[in-house]
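Q: Sequence first, predicted model second:
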Amino acid sequence: MANTWFSLRTSLLRPVARSISIAAHCRAKSTSTGTKKVTSKTAQTVKTVETVKVKSVRAGRAVKPDCIERFFARFPEFDYQPTAPFLDEFKRLKELKEWDDKGERREKSKLQEAMVEQFTVMYGREETDLLAWQRLCNALGVNPVPKTLHECRQLVSRTHVNLVDFIERRDPGQTVQKFASEEDLRRYTHETEKYYNRNAAKRRSSLLSRLLRHII
């Protein structure tokens, strides 16, 4: 098996730009008093957006893992347990459905697509997105979180972690397990069978694709 994020920054900046545009329009039609009120409102909007941006890094973009849940929702006869490791749940599903090898490969491929998409929902999609890298640093328990893309990349790249653990992290205060060496990581990855599909990652997330390494 080949081993193997929606940019919050863009979506956050749009309300600011829109508020500034509205303020400019109002200034053309209002008195100086009205202008001051609109400008003040715009400043408040900017401040609110910046506050949300800071909180999003600290929280690690905690969201309900709906991409994984949607995969299992396709099987209403299966009693999916969302608090259990989803790869263990897949094994239970396989036993229930009695898939042959071809059926298991087909459904595992769909699950791996959902895993990649869940990573993008929780952390980001683009490898050039600073906020995405800062979320990863936050998940690793880094404090303070680096302020530059270069620093974030360096820190993450020299840390031995299993990337599937990032999407199993449900509590924003919980940090991802780190390993002392690549050998320890390799052993853990093989024992737990926690892999991403590299081709799916390449299609959907330049960030995840950059992070993946070959585990032999």
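A: Good, I have the coordinates. Nothing here was measured: the structure is a model prediction, and the numbers come from that model.
Q: Going by C-alpha atoms from here, please, whenever you check contacts or count neighbours.
A: Fine.
Q: Quick one: the strands in this structure, in order.
A: With DSSP state E as the definition, the chain shows no strands.
Q: all helices for it, in order.
A: According to DSSP state H, the chain carries its helices in the segments 8-29, 32-59, 66-73, 86-97, 101-122, 130-139, 149-157, 164-168, 182-192, 198-204, 206-211.
Q: what angle separates the first one from helix 130-139?
A: In other words, helix 8-29. When axes from the mean of the first three to the mean of the last three CA atoms, to 10 degrees is applied, the directions of helix 8-29 and helix 130-139 differ by 130 degrees.
Q: Which neighbouring elements make contact with helix 8-29?
A: Judged by 3 or more CA pairs under 8 Å, 6 or more residues apart in numbering; DSSP states H and E, helix 8-29 is in contact with helix 32-59.
Q: also this one, for the comparison:
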Amino acid sequence: MGRGKKRNRPTKEVVERWKHYFGEGNLEDWQRLCKDLGFDDVFSSKTKCREALKSINVNIWDFLDAVDEGRLPHMFPTKQELVRHTWSTGRVFPKSEAKNMGPVAALLKMLR
């Protein structure tokens, strides 16, 4: 286990959880995502949703856990705090999977 990082479920599981959560990626899926992230506005397009997501600092694993538990996810005030949390918990979403997964790419932050 080295360097204090916790072992987590395989990254394949988080990818499957995201696919199950997000669905087909239609406008309603994007709007649900924004609602689950705590936005009060109902955005009228995927582009507006995508723009709103740029300001969000949330760990994708933690987000999915929060949705499963029916609560709002923890939002980090800064990207640096999100990065610290992500590395300390080992809950990293695989970048190689993000490109074709809609809003994951907008939520994903560079960790270095």
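A: That came in fine, so what should we check first? From a predicted model like this one, the values you see are computed outputs, not experimental measurements.
Q: Do you know the score for how well these two fit?
A: TM-score of the superposed chains, computed with TM-score structural alignment, normalised by the length of structure 2, equals 0.77; 106 aligned residues with a CA RMSD of 2.4 Å.
Q: rewinding a little: and the helices of structure 1, which is most packed in?
A: Mean neighbours per residue, mean count of other CA atoms under 10 Å, is largest over these for helix 130-139, with a mean of 25.
Q: And that one against structure 2, how far off on average?
A: Per the superposition on structure 2, helix 130-139 of structure 1 and its aligned residues are separated by 1.5 Å on average (mean CA distance after the TM-score superposition for structure 1).
Q: and the angle from that helix to helix 149-157?
A: Using the same axes, to 10 degrees: helix 130-139 of structure 1 against helix 149-157 is 40 degrees.
Q: Where in structure 2 does helix 130-139 of structure 1 align, residue-wise?
A: Alignment of helix 130-139 of structure 1 against structure 2: residues 27-36, by TM-score structural alignment.
Q: want to throw the helices of structure 1 into a markdown table with distance to Q174 of structure 1?
A: Listed next are the helices of structure 1 as a markdown table, based on distance: least, CA to CA, whole Å:
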| stretch | distance to Q174 of structure 1 |
| --- | --- |
| helix 8-29 | 21 |
| helix 32-59 | 10 |
| helix 66-73 | 19 |
| helix 86-97 | 18 |
| helix 101-122 | 14 |
| helix 130-139 | 7 |
| helix 149-157 | 17 |
| helix 164-168 | 10 |
| helix 182-192 | 19 |
| helix 198-204 | 25 |
| helix 206-211 | 20 |
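Q: ok, back up a step: for the match of helix 130-139 of structure 1, give me every contacting residue.
A: F22, G23, D41, V42, F43, S45, K46, C49, L53, V67, L72, P103 (CA atoms under 8 Å, 6 or more residues apart in numbering).
Q: 7 Å instead, please
A: Stretch 27-36 of structure 2 is contacted by residues F22, G23, V42, F43, S45, K46, C49, V67, L72 when judged by CA atoms under 7 Å, 6 or more residues apart in numbering.
Q: of these, closest to R7 of structure 2?
A: Closest to R7 of structure 2 out of these is V67 (21.7 Å), distances taken as CA to CA.
Q: what about that closest one, neighbour count?
A: Neighbours of V67 of structure 2 under the rule other CA atoms under 10 Å: 15.
Q: helices or strands next to the helix or strand hosting it in the packing?
A: Applying DSSP states H and E as the criterion places V67 of structure 2 in helix 60-69. Packing contacts for helix 60-69 of structure 2, counted by 3 or more CA pairs under 7 Å, 6 or more residues apart in numbering; DSSP states H and E, involve no helix or strand.
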